[in-house]
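Trainee: here is a sequence with its predicted model. Questions after.
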Amino acid sequence: MARADIKVGISPYGADDERGALNKMTGVSQAKILARADGSHVYDLSIDYFVGMPSFQAAGDPAYQIFMSHTPAGTAVDNLNGVGDDVNGRVCYSGDVIFMYTHTGTHIDALNHFGVNGKIYNGFTAEDSLGSRHWMRGGAEQIPPIVARGILLDIAGLKGQECLPPSYAITVEDCQQALEQKGLTLEEGDVALVRTGRMAFWPDGSKVLGNPPGLSLEAARWITDQGIIAIGADQECVEVGPSQHEDNWLPGHCHFLTEAGVPMIELMNLEELARDDVAEFCLIAAPIRLKGATGSPLRPMAMPLIS
């Protein structure tokens, strides 16, 4: 196995920068793509959250849970809001609490999610920037609402397959051929979305998760060389698994997040885009502003472009 030899990227936008490649997104670029968007058809690229949903638990992280904290009948009994039986008998009050790993379901990885030798993107160190509860740098709150040109690299479609085989390493040539097939090129400021076909099996966790087909490190580096601002895929880690590199168990994560400053979007539903042959679109996505968090749930949407 080869070595990945990932290095910590230093931002060209200054010593305090926490946005990385997202700095390429500007008001001008957002207005340009919005002007081309066909709002009559909006594709929801996210998945539902529910008890028992497939999620990454291999490293001991919790599964998604939801609990009622208030129910109409219960509120009438416990009167926790203090307004009394008469009001609680008339007003039906419900409330709930969710508990989950921040990398559950359709979500975006912040730049502090992975690092190398104690440093995350732009050289922030654990000693200086990691508090008792969360990182003080590179958190999910630093990710602005993304409004950009999205490009679908449908590798499963290119191969004529419903889903790529487990652990298939997507090559540079695969990416180039997928683009050529649609007559498209990746441009600076784009968001690249890679379809492996895994979402065709959702929510069967035995087929959606584990040994994912995904980008090889060489393909990941080629894609970031095109100037993208974010990368996404329909499986759990964007990159191929298990790792092809002896010195790094998730080299793609370390490349995108630590080396290139490119946020990663995982577990996207790209099936409808592929079905309708929508390879170029306006992508709109915004994370929850979880201060210091390494990731956040995301609701990405795609709108076809007007010719």
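Mentor: Nice, I can see it.

Trainee: only C-alpha atoms for contact and neighbour calcs from this point on.
Mentor: Will do.

Trainee: ok, residues contacting stretch 50-66?
Mentor: Here stretch 50-66 makes contact (C-alpha atoms under 8 Å, 6 or more residues apart in numbering) with 49, 96-101, 103-105, 203-205, 208-209, 236.

Trainee: then stretch 283-297?
Mentor: By C-alpha under 8 Å, 6+ apart, stretch 283-297 touches 102-113, 134-150, 191, 298-303.

Trainee: coming back round to it: write the ChimeraX selection for whichever of the contacts of stretch 50-66 are buried.
Mentor: Only the buried entries of these go into this ChimeraX selection, using 16 or more other C-alpha atoms under 10 Å:
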select :49,101,103,104,105,203,208,209,236
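
Trainee: closest to residue 157 among the contacts of stretch 50-66?
Mentor: Set against residue 157, the nearest of these by C-alpha to C-alpha is residue 208 (17.3 Å).

Trainee: presented hereafter is structure B, for comparison with structure A:
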Amino acid sequence: MLVITAAPPPPGRRVRTPALFKRLLLVGACLSALPGAAQESAAPPVKTAKDVQGWMEKNRNWQRWGPQDQLGAVNLISPAKRKQAAQLIREGVSVSVAHPLETQKSADVTHPLAHQMIATGESADSSYSMDSLTIAYHGFAHTHLDALCHVFNEGKTFNGYDQKLVTASGCGTLAVSAYKDGIVTRGVLIDLPALRGVAWLEPDTAIQASDLEAWEKKTKVRVSSGDAVIVRTGRWARRAAKGPWDVSAQSAGLDVSTADWFKKRGVALVATDVGLDVLPPRVEGVTFPVHRMLINSLGIAVIDDADPEALSKAAAARKRHDFFFSVAPLNVEGGTGSPVNPIAIF
């Protein structure tokens, strides 16, 4: 913010403000309004279901990219942004950000992958091996991308489409196939356990917008328009050490305060190693408020159950927390999402 001070006029003398001085005051006001020129103003707290609905109506990106838009905030990833992201590839080292598909039921896996072999090498006349995969990927086990048709609110999906367009035949609009060309951009890892000096966040830890800003300050990496943000809570590290637990009932995750932050930053995609929202929910009557705010209102692409453990180690070893990031979902017409294997490249 530009601050201009002047000595007070002598007693009894009326002083006219010079035209130049007025112009300087105007310039100062304009500079203070620029993003990043001053501290970001705090949004009103979101505590109730009514607050969530009010925030969504005030901040929604509906019609921002036209009445027929299918991509939402992914529109923020311009060709120039992709070229900029490609310049982050310096070593050619790639790291998967997907968790292995779970094949056994456990406290946090209610729908394991069904993997059936159709043809094997056990028969002497076999020329090929073949298998069949069946997966119900939504939930808290499998790394997946949510399509924009995934979340309804008051009868509407993102961009104001009627939720009745989602039928037994699939999503009539906003299906995951809208992302068939891939989501390719700059990725930024926000490693909350590393910020706090712990191995993982304990379940039900709420991640605030102030935590995201503290990580930016620590790493000197600022999230910008069109970025993909990968938030690590350490869920998989804790699971490896202590065993699975019911993540649907208790999980570290994003507080509603982060939605305003993601909007201001112009984030295109948010990935977490949990189900995005902190659980138990902090907003009475709304189980997944951040899902609603990001997907339905802002049109941000969301990846649940990512696994950034290897990415955390790779980033720490290089002292680099931004990188080239790509996601290629299955081209499923009418699909509400897709299993994905996101790739970070240093």
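Mentor: Structure received. Note that the structure is a prediction, hence the values are computed from the model and not measured.

Trainee: just to revisit the earlier point, buried only: go through the contacts of stretch 283-297 of the first structure for me.
Mentor: Buried among those by 16+ other C-alpha under 10 Å: 102-113, 135-144, 146-150, 191, 298-303.

Trainee: show me what contacts the residue lying closest to residue 47 of the second structure once chain neighbours are set aside?
Mentor: Using C-alpha to C-alpha, 6 or more residues apart in numbering and skipping the chain neighbours, the partner closest in space to residue 47 of the second structure is residue 283 (5.5 Å). Residues near residue 283 of the second structure by C-alpha under 8 Å, 6+ apart: 46-49, 289.

Trainee: 10 Å instead?
Mentor: By C-alpha atoms under 10 Å, 6 or more residues apart in numbering, residue 283 of the second structure lies in contact with 46-52, 255-256, 289.

Trainee: pick out the most distant pair among those residues.
Mentor: Spatially, the most separated pair among the contacts of residue 283 of the second structure is 50 and 255, at 16.2 Å (C-alpha to C-alpha).

Trainee: out of these two, which sits in the more crowded spot?
Mentor: residue 255 (22 against 14; other C-alpha atoms under 10 Å).

Trainee: could you look up the SS state of the residue nearest the centre of the second structure?
Mentor: Centroid-nearest residue in the second structure, with C-alpha atoms, centre = their mean: residue 270, separated by 1.0 Å. Under DSSP: H, G, I helix; E, B strand; the rest coil, residue 270 of the second structure falls in the strand class.

Trainee: aligned partner of it in the first structure?
Mentor: Matched by TM-score structural alignment, residue 270 of the second structure corresponds to residue 231 in the first structure.

Trainee: what range in the second structure does stretch 185-197 of the first structure sit on?
Mentor: So stretch 185-197 of the first structure sits over residues 222-234 in the second structure, by TM-score structural alignment.

Trainee: so what's residue 79 of the second structure up against?
Mentor: Residues in contact with residue 79 of the second structure, defined by C-alpha under 10 Å, 6+ apart, are 85, 184-185.

Trainee: check residue 72 of the first structure too.
Mentor: Applying C-alpha under 10 Å, 6+ apart to residue 72 of the first structure gives the contacts 88-95.

Trainee: does residue 197 of the first structure touch residue 275 like I think?
Mentor: No. The criterion here is C-alpha atoms under 10 Å, and residue 197 of the first structure misses it with residue 275 at 11.2 Å.

Trainee: which one's more surrounded, the two?
Mentor: For residue 197 of the first structure versus residue 275, neighbours defined as other C-alpha under 10 Å are more numerous around residue 197 (26 against 9).

Trainee: excluding chain neighbours, what is closest to that one?
Mentor: In space, residue 197 of the first structure is closest to residue 163, 4.0 Å off (C-alpha to C-alpha, 6+ apart).

Trainee: map the one you found onto the second structure.
Mentor: Looks like residue 163 of the first structure aligns to residue 200 there (TM-score structural alignment).

Trainee: got it, and residue 146 of the first structure?
Mentor: In the second structure, residue 146 of the first structure lands on residue 183 (TM-score structural alignment).

Trainee: now its match: closest residue in space that isn't a chain neighbour?
Mentor: residue 327 (5.1 Å).

Trainee: the helix ranked longest in the second structure maps to which residues in the first structure?
Mentor: If you go by DSSP state H, the second structure has its longest helix at helix 19-33. Structural correspondence for helix 19-33 of the second structure: none found in the first structure, per TM-score structural alignment.

Trainee: and that helix, how far out from the chain middle?
Mentor: Remark: helix 19-33 of the second structure is offset 37 Å from the chain centroid, using C-alpha atoms, centre = their mean, to the nearest Å.

Trainee: which parts of the stretch 51-200 of the second structure are strands?
Mentor: Ranges of strands in the stretch 51-200 of the second structure, per DSSP state E, counting those that start in this stretch, are 94-96, 114-119, 130-134, 144-146, 166-167, 170-171, 183-191.

Trainee: the second one against the first structure, how far on average?
Mentor: After superposition onto the first structure, strand 114-119 of the second structure sits on average 1.6 Å from its aligned residues (mean C-alpha distance after the TM-score superposition for the first structure).

Trainee: which residues of the first structure does that strand align to?
Mentor: Going by TM-score structural alignment: strand 114-119 of the second structure matches residues 65-70.

Trainee: and the matching stretch, what's buried?
Mentor: In stretch 65-70 of the first structure, counting by 16+ other C-alpha under 10 Å, buried: residue 70.

Trainee: ok, and the closest non-adjacent residue to residue 85 of the second structure?
Mentor: residue 186 (4.7 Å).

Trainee: surely the one you found and residue 76 touch.
Mentor: No. Between residue 186 of the second structure and residue 76 there is no contact under C-alpha under 10 Å: 11.6 Å.

Trainee: now for the two: what residues contact both?
Mentor: Contacts common to residue 186 of the second structure and residue 76, judged by C-alpha under 10 Å, 6+ apart, are 225-227, 268.

Trainee: mind listing the strands for the stretch 201-346 of the second structure?
Mentor: Assigned by DSSP E, counting those that start in this stretch, the strands in the stretch 201-346 of the second structure fall at 206-207, 228-232, 253-254, 269-272, 301-304, 322-327, 337-339, 343-345.

Trainee: of all the ones you listed, which lies closest to residue 166 of the second structure?
Mentor: Of all the strands of the stretch 201-346 of the second structure, strand 337-339 sits nearest to residue 166 of the second structure, with 12.8 Å by C-alpha to C-alpha.

Trainee: so the closest one matches what in the first structure?
Mentor: Using TM-score structural alignment, strand 337-339 of the second structure pairs with 295-297 in the first structure.
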